[in-house]
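J.: Whatever this is, show me its structure:
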Amino acid sequence: MSARQGRPPIGIAVRRKLVDVLVVAGFADDKSIRTLMVSELRRALDNPFTVPDQLAPRAQLIEIVNSCSGIDDGLPALADVLEFLRPGTKECAQFRTLVDSLPLRDVVSEAEQERFRSRLEGFAPPGLRAAVRRAARHVVPVPQYTDAADAFAGLADFNAAPGELPPVVAFAELIAAECDDELAAQLRKWSEGQAHRLRLDKALRELRAHVTPSASGRLHLTIMISPDPVEEDRYEISHWRQDDPAEWPPPRGETVVTTAPELELQVAKVISAAEEAWSETDAEVVLEFVLPRVLLGLPVHSWSTERDFGEPQPLYLTYPTVIRSLERMSSRRSHRVWRRRWASWSREPSFERVYFCDRCDTEDRHRLDAILSDERWLMTVLTESPPPTPVSDRDEFFAALRAGLPVIVWHPTVSSETVREMVTWLADTGDLGNLPALTRKHRIDALRNRSSSAEGGIVGDLVVLWDDPDRMLPLGDGGTGPVGEGGADERDRAS
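T.: Below you'll find the model as predicted:
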């Protein structure tokens, strides 16, 4: 969308809605409160505007809204004053929502547009397209701009989702990484000011934490499958498709509700759509399945792709495929220890940090908890597949999650002794720090020549839980429950 000259007028329908909210909030009933409102607005805006006393109450409110509409930051200031005078009311939230929905040309004054336009004109660095895509993450199709000046002006026309930075502010922050030091400092100072004015300082900090591009250039497609909370025997499939290695979390895709027999087909459709979106990139892709405990038995790594060319093939032929724990991701109380272990694993993913569970570990209560509390252990191999529901005081999987171990491995059919031998063999043949890719490699090797495969083809069904806490999904506080045996933890909900 091309830039428009000047501030777009605020239509009469929006202004009427703003006035209606003020009337419902009681400002038409009391002249003294209207007088106080005008006084607070003068102070907030440093503007000596007046409202004629002879006007009727509603007419005075119309005059106040119209006056604020013509002043830079006028309506946001009016929203602040309303919250000051009627704190916590429904009308405050309604008024703020209306103000936030207005065209964002008001975010960028004409003087600022011209100042940055002159500096950014003709500037089209390699990261321009990615910066626009990240800034306009909810805009479909993604707008195309010839240079950074065109993008800065065009993105000012788009609104943001609640709690997110306006696209033009996010773009200023992102494109600063491509600019010289002086211009970068100016852009960051401006974005800081806008974020503070819009009370989005936290959103800006989160964006800055993910500005540095990923060194690997790896993309992730994260697919979450969970039982439908209302209908039995139905499942919800959600996904987050990463189009830029530097962006996390990416926007959440459409949620699909399906039945158990259709799960594989619906997942294949999600993957096919992602591949179409990635058609112009050569990046490596990792598939992640976020699963609740009750669905850990799904053989997602061997599910098939869509039948685009001949017969379908298992996912692991194309992608490193891992699972992640929905319960752990949803439970904030478990994240500190999880982050500590992941940081250690990232530095030293060695075989010496792998603990092989033994059946005697669960004979005494908390014995395995005590063993895994040693921060030496960063990966564990279970003696069997986790049962769909926790086993009180005898649960290897629960103990591993509670201890924060980010890598958990098991096999659904063979003995624990065989799994130990297989993991030992894997460690001898490659880097455990890249276990998903290593597992895929040996699955393919086994298919090439099963008779000569050193591990006898058993690796084909090895389950790898690979949980990176730096790539959380926005599931909300409390999520679907904690890492534990019963319901959501009340302290998590309260936080």
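J.: contacts, neighbours, all on C-alpha from now
T.: Noted.
J.: Could you pull up the residues touching the closest residue to Pro167 other than its chain neighbours?
T.: Counting by C-alpha to C-alpha, 6 or more residues apart in numbering, Pro167 lies nearest to Ala135, which is 4.7 Å off, once chain neighbours are set aside. Contacts for Ala135 were tallied using C-alpha atoms under 8 Å, 6 or more residues apart in numbering; they are 166-168, 170-171, 174.
J.: Could you also give me the structure for this next sequence, so I can compare it with the first?
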Amino acid sequence: GLPPARRREVPAARDAGAREAAARSYLVIELRGDGAVPDRYLASAWLQVDGGHGLMLRCDDEPVPLDRLPGLVKELLCEDQHVVNRPTPELTLEFVLPVDLLGTPVDQLRITVDGLERRLGIEHPVVVRSLDRMRRRAYHHHWRRKWRWLRDNPHGAEVCWVTQPGQYGGESLYSMLLSEPSSVCMAMAFPPRTDGPDSAELRAALQAGAPIVTWCRRGRDPERFAREFRELLGAGAMDLPDAVLALRRQALRALDGDGGGVHLGLDLTLVFDDADRLPEPYVRLNAPA
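T.: Sure thing, here's the model as predicted:
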């Protein structure tokens, strides 16, 4: 008995409630190489809530070694009042890293809070993002195109499987990823090289705009890896960070049983690059309202 205008408000209110329930905060931590001091990095951090503007939490001018990263993350998570009092309980940790650090097992970093040591990857979804791609505007067209397709077709994502190093030449792989709009994910059963002539796979995926790239850091049987990763995709590609969080928690429980040391959850790197949400320095400034 509702009038037509009132009936149209019902699904709109329902959708608004779903979006509010799914709201998420993002702690974005960026490491940039310091040209003057090898093996030291300049760290910056932002807090973003969904598509809102990011709030810069720190911008360090002093380069620090990589082993200082756990202390930095603990300080942000437990002491920064903006993070502690964030508007949403759901928090994703995103590490924006240069290409040579993308394989760093940041999900396995350990922090100790009030005497309890734990790994980052079992408390929050932890993903890595490409600093090189963010900085190079020429890569953004393909990246945005792929991300839009993924966002509109989360259950139709196609995976480009790479089972061994050198299986494809860089140009061939780049062309394959560009040719199929649905090829939004590349999965490797081995850790990619980030320098030299054998580094083509990862660079081709980033330049072709694939928003999702994943691999096993210690190498894995290709058939087993494909089977395990397909299970993660069951809920849709957009839910991969949460699916990988569940896998990492499962891996920790398996450590008390047989085979826990070879569980994929201990060795999976997930590049999950949201082209719609960039840290503030990479957002094109608009004219004042």
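J.: Would you pull the TM-score for this pair?
T.: For this chain pair, the superposition-based TM-score is 0.79 by TM-score structural alignment, normalised by the length of structure 2; 261 aligned residues with a C-alpha RMSD of 2.8 Å.
J.: Neighbour-wise, give me the winner out of the contacts of Ala135 of structure 1.
T.: For the contacts of Ala135 of structure 1, the largest number of neighbours (other C-alpha atoms under 10 Å) sits with Pro167, at 29 neighbours.
J.: Confirm for me that that residue is in contact with Gly154.
T.: No. The criterion here is C-alpha atoms under 8 Å, and Pro167 of structure 1 misses it with Gly154 at 9.6 Å.
J.: Leaving out the residues flanking it, which one is nearest to Ala274 of structure 1?
T.: Distance criterion C-alpha to C-alpha, 6+ apart; nearest residue to Ala274 of structure 1, sequence neighbours excluded, is Arg241 at 6.8 Å.
J.: show me what contacts the one you found?
T.: Counting by C-alpha under 8 Å, 6+ apart, Arg241 of structure 1 makes contact with 220-222, 250-253, 274.
J.: For the residues you listed, which ones persist in structure 2?
T.: Among the contacts of Arg241 of structure 1, the contacts conserved in structure 2 (both residues aligned by TM-score structural alignment, their matches' C-alpha atoms under 8 Å) are 220-222, 250-252.
J.: any chance of those residues in CSV, plus secondary structure, distance to Ala446 of structure 1 and neighbour count?
T.: Converted to CSV, the kept ones among the contacts of Arg241 of structure 1 look like this (DSSP: H, G, I helix; E, B strand; the rest coil; distance: C-alpha to C-alpha, whole Å; neighbours: other C-alpha atoms under 10 Å):
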residue, secondary structure, distance to Ala446 of structure 1, neighbour count
His220, strand, 25, 20
Leu221, strand, 25, 21
Thr222, strand, 26, 23
Pro250, coil, 35, 22
Pro251, coil, 37, 17
Arg252, strand, 36, 16
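J.: about what we covered before: the alignment partner in structure 2 of the residue nearest to Ala274 of structure 1 and Thr88 of structure 2, how far apart?
T.: Using TM-score structural alignment, the equivalent of Arg241 of structure 1 in structure 2 is Leu47. Distance, Leu47 of structure 2 to Thr88 of structure 2, using C-alpha to C-alpha, to the nearest Å: 12 Å.
J.: Over to Val262 of structure 2?
T.: Computed as C-alpha to C-alpha, the Val262 of structure 2 to Thr88 of structure 2 distance reads 34 Å.
J.: Please enumerate the strands of the stretch 51-200 of structure 2.
T.: With DSSP state E, counting those that start in this stretch applied, the stretch 51-200 of structure 2 shows strands at 55-59, 64-65, 91-97, 110-113, 116-119, 126-130, 158-162, 183-188, listed in chain order.
J.: Mind checking those for the one nearest to Arg151 of structure 2?
T.: Nearest to Arg151 of structure 2, of all the strands of the stretch 51-200 of structure 2, is strand 183-188, at 10.3 Å by C-alpha to C-alpha.
J.: In structure 1, which residue range corresponds to the closest one?
T.: Counting by TM-score structural alignment, strand 183-188 of structure 2 corresponds to 377-382 in structure 1.
J.: which outside residues touch that stretch?
T.: 341-342, 344-345, 349, 353-358, 396-397, 400, 405-410, 416, 419-420.
J.: and these, which are buried?
T.: The neighbour count (16 or more other C-alpha atoms under 10 Å) marks 341-342, 344-345, 349, 353-357, 396-397, 400, 405-410, 416, 419-420 as buried among the contacts of stretch 377-382 of structure 1.
J.: Show me what Thr269 of structure 2 aligns to in structure 1.
T.: Thr269 of structure 2 maps onto Val463 in structure 1, by TM-score structural alignment.
J.: contacting residues around its match?
T.: So Val463 of structure 1 contacts 322-323, 409-412 (C-alpha under 8 Å, 6+ apart).
J.: Out of the residues you listed, which is nearest to Ala77 of structure 1?
T.: Ile323 (47.4 Å).
J.: Counterpart of the closest one over in structure 2?
T.: Checking TM-score structural alignment: Ile323 of structure 1 goes with Val128.
J.: Quick check: its match vs Glu62 of structure 2, distance?
T.: Val128 of structure 2 sits at a distance of 23 Å from Glu62 of structure 2 (criterion: C-alpha to C-alpha).
J.: cool, and Arg277 of structure 2?
T.: Going from Arg277 of structure 2 to Glu62 of structure 2 by C-alpha to C-alpha gives 27 Å.
J.: Compare the two and say which is more crowded by neighbours.
T.: Per other C-alpha under 10 Å, whichever of Arg277 of structure 2 and Glu62 has more neighbours is Arg277, with 17 against 10.
J.: Perfect, that will be all.
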